[in-house]
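1. One predicted model, sequence on top.
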Amino acid sequence: MSPHVLILGGTTEARRLAAGLAARPGVRVTTSLAGRVTRPAALAGEVRTGGFGGADGLADWLRAHHVDALVDATHPFAESITANAVRAAAATGVPAVVLRRPGWRPGPGDRWHEVASTAAAAEAVSRLRPGSRVLLTTGRLGLAAFAHLTEQHFVTRSVEPPAPPLPQHTEVVLARGPFTVAEESELLRAHRVDVLVTKDSGGEATAAKLTAARALGLSVVVVRRPPLPEGVTAVPDVAGVLDRLGFGG
């Protein structure tokens, strides 16, 4: 029987992994997407959309579809999905790998203020002078943490329009990345941004905004990643996952 690999996806790395596995003869690959984006980028192999119903539902799916390996390649902040994947893998005996691109690190000239959560980021923003202009790149689901702030002006960028609650003074920019440093610099200048707020997503695809902020001398509030479940070590790249699954070389 062909080996079946389930990828919990939604990231650039998940798409690359699916392509790498699908190119190998005899390997069946299924990528599961949460369904938060209505028009996701094309994926190699099979695609399913929607949740599993927690760890128990995921375990049932692994058994029913004869999955031989599970790869959690979700966003570094998809904390509950990662926890469910680890529990489901333990319950079924399916080998599991967590794929996480390395996080960002501040360099010379960076003006970072690192915080532990979006709530802490909102607290940091609340201390800014009234009228400060803040670019929020924390994702649609993270905007609620800032909804109570009325003294600052916010610009938020997302692929699709965010749902309420939003801060009172919010301008929404609809765009799909990745963006170049020049594009990020133009956005920051055009909206007269004083402070950038972002999550430590890591990777090159979304790092241009940090380069642009550094060049413009802007402060950046960076939300640190949640820790991985106890005993779990992440693999940093697609090549490492392929090696772990026995498809390297």
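-> Received it, and whenever you're ready, just let me know what you need. Residues are numbered from 1 along each chain as shown.

2. Every contact and neighbour count from this point should use C-alpha atoms.
-> Fine.

3. wait, what's in contact with the residue nearest the centre of the chain?
-> If you average the C-alpha coordinates of the chain and look for the closest C-alpha using Cα atoms, centre = their mean, you land on His75, 3.1 Å from that point. Residues touching His75, when contacts are defined by Cα atoms under 8 Å, 6 or more residues apart in numbering, comprise Gly10, Thr11, Arg100, Ser201.

4. take a look at this one as well, against the first:
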Amino acid sequence: MNPAARVLLLGGTGEARALAAVLTGEQIPVISSLAGRVRNPRLPVGEVRVGGFGGVDGLADWLRDNEIRAVVDATHPFAAQITANAHAACTRTGVPLLRLARPAWQPGPDDRWFSVPDIGAAATAVAERGGRVFLTTGRQDAGAFAGISDAWFLIRVVDPPAGPLPPHRGILSSRGPYDLDGERALLAEHRIDVLVTKNSGGELTRAKLAAAADAGIDVVMVQRPPEPDDLARVDSVAAAADWVRGA
């Protein structure tokens, strides 16, 4: 194995940035790849590339051409397509692959969660409930709620959503982390009845769940998409760094 061969870190998450910092600090050659879907993203330390690879074939070719010795998929838990592509490309090329994904949130005794399998089911649940909805699923999913006219939406996004949107809405552009007091105040100010979110896990946006529980607000929780059964997985930066050292 070429000692200068790099590790490809599929990133865009806080865990990815933390892992890039650890590996770079240990002089392990690493290149972080971002999808480029967020304007002005938080960049990790070290070498960075932005943009897609061109599907499985393009990623497999890129791994070979760039002498990649290992891949860590530290993308968002809902980035199902890149996870599937990475699995297929690494299987094809024989490059070791690790999935780093933060643990999912778990409901507590005061939570009022209604779990749904996907964003379409979330839209159906909201259409049945109506009311005032705090939508925090990201700008790419806002269009799924565009046909709902019997509810008002507060749509919180990092970048402005494009495409069809619900007719009754307000847009809140902001980026976490969020604290409990701020989330409580937001829910009260907008008289929110229902929170819609994805089970992303992590601490960055967890406060909205605690605020909803305190206020007795229903939460429509979109569960994570399935991933390949044979993926090697860890849920901490420390475990991922140990794996890279031994790869």
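-> Nice, I can see it. Only a predicted model underlies this, so the values are computations on that prediction, with no experimental measurement involved.

5. Mind checking the TM-score on these two?
-> A TM-score of 0.96 describes the superposed chains when it is computed by TM-score structural alignment, normalised by the length of structure 2; 245 aligned residues with a Cα RMSD of 1.2 Å.

6. With secondary structure and neighbour count added, can I get the contacts of His75 of structure 1 in JSON lines?
-> Supplementary listing: these in JSON lines, determined by DSSP: H, G, I helix; E, B strand; the rest coil; neighbours: other Cα atoms under 10 Å:
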{"residue": "Gly10", "secondary structure": "coil", "neighbour count": "21"}
{"residue": "Thr11", "secondary structure": "coil", "neighbour count": "16"}
{"residue": "Arg100", "secondary structure": "coil", "neighbour count": "23"}
{"residue": "Ser201", "secondary structure": "coil", "neighbour count": "22"}
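
7. and these as a markdown table, adding distance to Pro164 of structure 1?
-> Below are those laid out as a markdown table (distance: Cα to Cα, whole Å):
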| residue | distance to Pro164 of structure 1 |
| --- | --- |
| Gly10 | 23 |
| Thr11 | 25 |
| Arg100 | 30 |
| Ser201 | 23 |
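
8. in structure 2, which spans are strands?
-> Under the criterion DSSP state E, structure 2 carries strands at the ranges 6-10, 30-34, 47-50, 68-73, 97-100, 113-116, 131-135, 151-157, 169-173, 194-198, 218-222, 232-234.

9. What separation do you get for the aligned partner of Thr137 of structure 2 in structure 1 and Val197 of structure 1?
-> Under the alignment (TM-score structural alignment), Thr137 of structure 2 pairs with Thr138 of structure 1. Thr138 of structure 1 sits 7 Å away from Val197 of structure 1, taking Cα to Cα, to the nearest Å as the criterion.

10. Return the distance of stretch 118-126 of structure 1 from the chain's centre.
-> Averaging C-alpha coordinates over stretch 118-126 of structure 1 and over its chain gives two centres that are 19 Å apart (Cα atoms, centre = their mean, to the nearest Å).

11. could you say what helices and strands the longest helix along structure 2 packs with?
-> Counting by DSSP state H, the longest helix found in structure 2 is helix 80-93. Using 3 or more Cα pairs under 8 Å, 6 or more residues apart in numbering; DSSP states H and E, the elements in contact with helix 80-93 of structure 2 are helix 55-65, strand 68-73, strand 97-100.

12. let's see it at 6 Å
-> Using 3 or more Cα pairs under 6 Å, 6 or more residues apart in numbering; DSSP states H and E as the contact definition, the elements that helix 80-93 of structure 2 packs against are helix 55-65.

13. Show residues contacting the helix it packs on.
-> The list of residues contacting helix 55-65 of structure 2 from outside it, by Cα atoms under 6 Å, 6 or more residues apart in numbering, reads Phe53, Asn85, Ala89.

14. Count the neighbours of the nearest residue to the second one once chain neighbours are set aside for me.
-> The reference is to Asn85 of structure 2. If you skip the residues right next to it in sequence, Asn85 of structure 2 has Val56 as its closest partner in space, 5.0 Å away by Cα to Cα, 6 or more residues apart in numbering. When neighbours are defined as other Cα atoms under 10 Å, Val56 of structure 2 has 19 of them.

15. rewinding a little: would CSV of the strands of structure 2 with distance to Pro41 of structure 2 and mean neighbour count be doable?
-> CSV is the format used below for those (distance: least, Cα to Cα, whole Å; neighbours: other Cα atoms under 10 Å):
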stretch, distance to Pro41 of structure 2, mean neighbour count
strand 6-10, 14, 22
strand 30-34, 9, 23
strand 47-50, 10, 13
strand 68-73, 18, 23
strand 97-100, 20, 23
strand 113-116, 29, 17
strand 131-135, 21, 22
strand 151-157, 13, 22
strand 169-173, 14, 14
strand 194-198, 20, 23
strand 218-222, 24, 23
strand 232-234, 24, 15
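
16. Output the ones you listed as a markdown table; include the columns distance to Trp243 of structure 2.
-> Putting the strands of structure 2 into a markdown table (distance: least, Cα to Cα, whole Å) gives the following:
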| stretch | distance to Trp243 of structure 2 |
| --- | --- |
| strand 6-10 | 11 |
| strand 30-34 | 14 |
| strand 47-50 | 20 |
| strand 68-73 | 9 |
| strand 97-100 | 8 |
| strand 113-116 | 33 |
| strand 131-135 | 37 |
| strand 151-157 | 34 |
| strand 169-173 | 37 |
| strand 194-198 | 28 |
| strand 218-222 | 30 |
| strand 232-234 | 9 |
